[in-house]
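# any chance you could fold what I've pasted below:
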Amino acid sequence: MSPNSVLIIATVVCVVANVSIAIADYARAPFVLANAAAVRLPPTALPYLATLELAGGLGLLVGLLGAPRLGLAAGAGLTAFFIGAVLAHLRARVFHNIAFPGGFLLLAVAGTVFFAGRL
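Below you'll find the model as predicted:
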């Protein structure tokens, strides 16, 4: 499998993952509320964070459909977002589930690299 194929697959997975977690955030799923409490994030912030995740995921999708500059911006935005999420876990010393924001971060980086190579 070519590196470009891997990046495309990772970008598609990033779209699905971010849209899915945004829906869970909007729905205030119990695991989302528990995670937010663990990192000392007020529940009132969840809709705003969900909107950023959803916008990033949809931006990547639009990028895949032919707007690579938008895809690059979305990937960069998600990368920054998930750096913040990892830092929030580190600050709160919540390590038992840090793999989740770390995995989302890696997917966002893959999407950013994919679109950066298309410009």
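
# every contact and neighbour count from this point should use C-alpha atoms.
Fine.

# tell me where this structure has helices.
Along the chain, counting by DSSP state H, helices occupy 3-26, 30-38, 46-64, 68-92, 99-116.

# another for comparison:
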Amino acid sequence: MFVAYTVVAILLAIGLTFSAYLLVTPNPSPQIVEMLKTVHVPRSMYAPLAALKLAGALILLIGIFWRPLGIAAAIGLVLYFLGAVIIHLRAKDTKGARGPVILILACVAALLRATTSS
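The predicted structure follows:
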């Protein structure tokens, strides 16, 4: 199970880091900007959202070596993406909610692997 958690944690960390980069780059991805406009996220929130993603990625990686942090990171990321799903659904953007739902599933997989690792 440790190998499974490690793989899930590394893949999630890479994805979260790339996603955070796309938010804070001087010219953010037009698709991401449009999606965030759809759900009424102001530009001033891009950096804090990116910081949360980076923190989650870093703590997931630390969780490879210290399981309690991996569990905490996975729970925090599930809550983060659950919030994203709720925001998309409140804005009636069901298409945009698909991505966060998939990421919730990946975070739950990390959580399950972290709690069952020996």
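
# TM-score them against each other, please.
The TM-score (TM-score structural alignment, normalised by the length of structure 2) is 0.87; 115 aligned residues with a C-alpha RMSD of 1.6 Å.

# related to what we said a few turns ago, could I get the helices of structure 1 as TSV with mean neighbour count?
Below are the helices of structure 1 laid out as TSV (neighbours: other C-alpha atoms under 10 Å):
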stretch	mean neighbour count
helix 3-26	18
helix 30-38	14
helix 46-64	21
helix 68-92	20
helix 99-116	21
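
# list the residues that contact the closest residue in space to Phe2 of structure 2 that isn't next to it in sequence.
Nearest in space to Phe2 of structure 2, with sequence neighbours left out and distances taken as C-alpha to C-alpha, 6 or more residues apart in numbering, is Ser117 at 5.2 Å. By C-alpha atoms under 8 Å, 6 or more residues apart in numbering, the contact set of Ser117 of structure 2 is 1-2, 5.

# could you export those residues as CSV, including distance to Leu105 of structure 2?
Output for those, formatted as CSV (distance: C-alpha to C-alpha, whole Å):
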residue, distance to Leu105 of structure 2
Met1, 17
Phe2, 18
Tyr5, 13
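
# between those, which is nearest Ser19 of structure 2?
Set against Ser19 of structure 2, the nearest of the contacts of Ser117 of structure 2 by C-alpha to C-alpha is Tyr5 (20.6 Å).

# now the closest residue to the closest one other than its chain neighbours: how far from Ala4 of structure 2?
Excluding its sequence neighbours, the residue lying closest to Tyr5 of structure 2 (C-alpha to C-alpha, 6+ apart) is Arg113, at 5.0 Å. From Arg113 of structure 2 across to Ala4 of structure 2, the span is 7 Å (C-alpha to C-alpha, to the nearest Å).
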